[in-house]
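Student: sequence and predicted structure below; questions after.
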Amino acid sequence: TTVTLGTPLDELLVESAHSSEYTKFILHYNFPPFSTGEVKMMRGVGRREVGHGNLAMRSLKKMMPGSEYPYTIRVVSDILESNGSSSMATVCAGSLALMDAGVPLKKHVSGVAMGLIKKDEQFAVLTDILGDEDHLGDMDFKVTGTRDGICGVQMDIKVDGLSMDIMRAALAQARNGRLHILDAMHNCVTNAREDVKPHAPRMVKITIDKEFIGAVIGPGGKVIQEIQRETGTTVNIEEVGNVGEVSIFSKEKAGLDKALAWVKGLVMAPEVGEVYEGTVKSIKEFGAFVEFLPKKEGLLHISEISWKRLETMNGVFKAGDKVKVKLLEVDPKT
């Protein structure tokens, strides 16, 4: 089972007959023929993959972080061998993989498949059934959940119905089985990692005033494309109410910091009296032009450079030099 973290641009559009929505949690369940010792063509997704994948996804989704979590999460479960409930194995492995990946899962989720052998009024409930017990038995009852409750159920039966005694016994045995599995899972991974793994995309989210969204995007997306190209990051902007949420993703911290400083500079208003670290852009006879915020330049006059009188700018600065400057005034015309 593999967990992949992506950006909000990787969200999946899920459409049904009555609605369509984007989801940030995706689970793919793959059941190749060789997992049951068969030699067949690898075809498209079948009913089994869809049904088992949906059960596992619904079970884990209950414990996933809320919409404020910035990553899009994809869980892929590749079944390599099957002589039991591979969908319940997907739930358990998915829970462990998510925590190991640094996704703040609220609690571990485990699952177990219950079976039934029934003759007249006599019955026996089986825990964690194998393939033959599923094939020859009268019930396949899958139960998933945490220590505190059930997250999902699915039942297939080959009899006309089940009595309350059978249901009570099945649910009680399923709870004992789930708790036993949860103990083993807890011994392996106690809590989610405090941070995502080093090879996962790094992310930072900031909130800006709605009026600055256009400045960050630029005409025809020119500015945001330049930021992404120059820093090697992915920048996503969403308008939420009266503010804009800017999410920046990068594989490297240096690129992330550069893009963050760039965006902050675009939305930051220069403050008189504030000290900035700028870059010398050009040298003139009367001083130097310094970029103290992204795309914001000011004149460092020759008379403000030193306590001593300077007759010329020769040898004082060169383009690209870093210099600390203090903003004395803002020209209202520019």
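Tutor: Yep, it's here.
Student: going forward, measure contacts between C-alpha atoms and count neighbours the same way
Tutor: Will do.
Student: check contacts around the residue most central in space within the chain.
Tutor: Ranked by distance to the mean C-alpha position of the chain (Cα atoms, centre = their mean), the top residue is Y71 at 1.9 Å. Neighbour list for Y71: L5, G6, T7, P8, K24 [criterion: Cα atoms under 8 Å, 6 or more residues apart in numbering].
Student: next, the one to line up against it:
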Amino acid sequence: MLRFIIRNNRGHFKECKRYVSAKTTIGQSELVLTAGEIARFADSAVVASTGDNAVLATCVYQDAGQETDGVPLTVDFRQSAAALGRIPMNFLRKEMSQTDNDILTSRVIDRALRPMISKSWTNPTAINIKPMALDEDCDGIILGLNAAACALHLSSVPLINPVASVRVSIINDEIMLNPPRHRLSEGMSMVLAGTRAERAVMIEMEGPQVTIEQVEEAITQGLSGVDQLLDQMDSLKKSAGKPKLEIESVRNVRVEKNLYEKIRIMAEERLEYIFTDPTHDKISRDDAIKEVRKDVLASFDDFAETSREFNKLVRYTLRRLTINSGIRCDGRGVQDFRPISIKVDVYKKLHGSALFQRGQTQVFSTVTFDSPAAAFHPDSISQLLGAQQRKSFMLHYEFPGFATNEISSNRGSNRREIGHGFLAEKALKHVIPDHFPYAIRISSQVLESNGSSSMASACAGSLALYDAGVPLKAPVAGVAIGLMTNDEKPDEKYQILTDILGIEDYLGDMDFKIAGTSNGFTSMQMDVKIPGLTRKQLSEAIRRGKSGVDFMLSKMANAQENPRNEFKSSVPVLETLKVDPYKRSNIFRNGGLIAKTIEAATGVRISIDDETQLALTAPSRKRMDEAKEMLNKLLMESTVEDYNFGQLVQAEVTEAIDRGVLVRLQTGAQTHFIPNSQLSNLPIKHPSAAGIDVGQKLTVQWLGRDPQTGKVRLSKRLVGSASVISRINPKTK
């Protein structure tokens, strides 16, 4: 047995007789959780492994900090080339900043863990997830999430409930738990995090138009797997867990008992008036609340505590009014949508475009076509290793500061933009035609934001694809579903909200984004601020999302019911040109000089499609014809002479080297290599041994071309000296 050391809360060590582990089989894999062996300076450290794959998660917290509106939690997942048995192929040959996939994985883990930490916890807490050994078929997300969840469970950080996660897939109508990574693209894939009593905490799902019944059955089986994992985590905690800290002793804050009551008496009526006035929009409502806040803060000395208690009153007032009356702050019922307006073909020059407005959320989406050869995009592993893979559909999401009347200092995509863009991309990618000739890029630009801009991007993207003429398998719409619960009876007294506002997301308990077609769901993303949803609440939310998607599809059909019959004239022209392999060097030699010259002159991009064809991408038919004319002229001028197999031709020696000679069959033509073995019937070490020198004229036999390389094969071994001159092709004389 190995020794195992646990650090106590103040950094000292105590020894145990052994390190501890727990294992269980969930679906297709056996998961082993181990603690006490490595990273023992951390407050807790857990290695989750399956087979030869292992991921380390550590949990560290600092002394109590200032109280904030949210939980001070940081989650970072960072892929490792060493864990994959590779050396990064970038310039520095080491891991650089987080990849997009690392960021997406970090967000998934964060959303699963954050609701389980008490909102009274003020200690800055960091969870780091590091792969130790992985193969390309391992599901690093599930390993990392369970390692992080177990590390948090074993740590001193106080938890409401422990959480665990499984991946549920539907492949060929069969539900599978934790399938191998290579099978995830064959059907629906869902990452489900949950806790005891069949409560769902986080959902991340994508799939090809999955029905409600399939989703609900997948959740049922997934939550049963979660219970198995929680049993193992609990047994591990009994052996290696640390006592949880008392939050009051950590905070050490004395809140004046009657401060909240004084603020309530002063401001509650004014807040009720604001939240029941449907004429307010986002800006005017926020300004009105700021005025009340200003008066309240001016009446008390402790600015920080007063501000905190006022925020609690704002939250309580909005939630109470919504739950009790079923009327929201903008006057809508719980199932009502904001006003919707749609405009397609916004700019004629663009390949496809749509302007989508839902309330005060506005998204402008454009579609751009390009050749498939241009559609190379790094994935999680290949980006780390410096390789690239072909990706024929992509959606990029932009959220500038002016969308919320703020100044943005960001340059490039942040975590939020990456996460929301990926969600909208998943919503649409499953309805793209299987053999579409172009690579497609959607750019979704958020111009105004008051809730659910990612689902607005899915709607606008679908409309823009129709405007561009893409024959989708079915149009896609998306909606955000919210939840407000009574703090005392959250399971019994609540309201599910359709098409939530920004303030309902901020002060509510759930943001459940659901996208799909009339046939089923294509993507989901659920995160909550409470310790999980009951099955009843979750089922109601999913069904509310389905009815919301159907409503949105009917609105979108009024604006654009079918895809455009033909592409716009601005869409690039794609063609292929058959070229013998041995002629390619004339186009791509010298760093592709000829290809770049033609591209500069005509705007036509030339790339290799397969072994016998070039792919041409032109901005117009006229430019395509110009490029083809230039290419045909070049290929005709550079055509290497061909002869009948076995024909005798005359060649001039241009260079002699140890291995053979270079000869030219025609003046100005390219040279061909003849090895020593084809210069003489006897073994020779140098052409001079056969009496051959530079400038000499030789009669050689044409033996065709190598079928793989296209190189000319010539031989002098079977050629007589003077008797064959009369048989030489006249054009070579």
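Tutor: Sure, I can see it. As the structure is a computational prediction, the values presented were derived from the model and not from experiment.
Student: just give the TM-score of the two.
Tutor: The TM-score (TM-score structural alignment, normalised by the length of the first structure) is 0.70; 269 aligned residues with a Cα RMSD of 3.0 Å.
Student: circling back to that earlier point, only whichever of the contacts of Y71 of the first structure are buried, select them in PyMOL.
Tutor: Buried subset of these, written as a PyMOL selection, criterion 16 or more other Cα atoms under 10 Å:
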select buried, resi 5+6+7+8+24
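Student: what would the contacts of Y71 of the first structure look like in a markdown table with distance to V103 of the first structure and secondary structure?
Tutor: Formatted as a markdown table, the entries for the contacts of Y71 of the first structure read as follows, by distance: Cα to Cα, whole Å; DSSP: H, G, I helix; E, B strand; the rest coil:
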| residue | distance to V103 of the first structure | secondary structure |
| --- | --- | --- |
| L5 | 9 | strand |
| G6 | 12 | strand |
| T7 | 14 | coil |
| P8 | 15 | helix |
| K24 | 12 | coil |
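Student: reformat the contacts of Y71 of the first structure as CSV; add distance to D128 of the first structure.
Tutor: As requested, the contacts of Y71 of the first structure are exported to CSV (distance: Cα to Cα, whole Å):
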residue, distance to D128 of the first structure
L5, 32
G6, 34
T7, 37
P8, 38
K24, 31
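Student: closest one of the contacts of Y71 of the first structure to D257 of the first structure?
Tutor: T7 (17.1 Å; Cα to Cα).
Student: that closest one matches what in the second structure?
Tutor: T7 of the first structure maps onto S371 in the second structure, with residues paired by TM-score structural alignment.
Student: need the counterpart of E21 of the first structure in the second structure.
Tutor: With TM-score structural alignment as the criterion, E21 of the first structure pairs with Q389.
Student: list the residues that contact that match.
Tutor: F376, H377, P378, D379, S382.
Student: check M190 of the second structure too.
Tutor: Remark: with contacts taken as Cα under 8 Å, 6+ apart, M190 of the second structure is in contact with R167, V168, S169, I203, E204, M205, E206.
Student: roughly how far apart are the fifth one and K513 of the second structure?
Tutor: Spelled out, it's E204 of the second structure. 10 Å (Cα to Cα, to the nearest Å).
Student: mind listing the shared neighbours of these two?
Tutor: Looking at what touches both E204 of the second structure and K513 (by Cα under 8 Å, 6+ apart), the common residues are M524, Q525, M526.
Student: OK, contacts around the last one?
Tutor: Contact analysis of M526 of the second structure by Cα under 8 Å, 6+ apart lists V201, M202, I203, E204, M510, D511, F512, K513.
Student: and it, what helix or strand is that in?
Tutor: strand 521-528 (DSSP states H and E).
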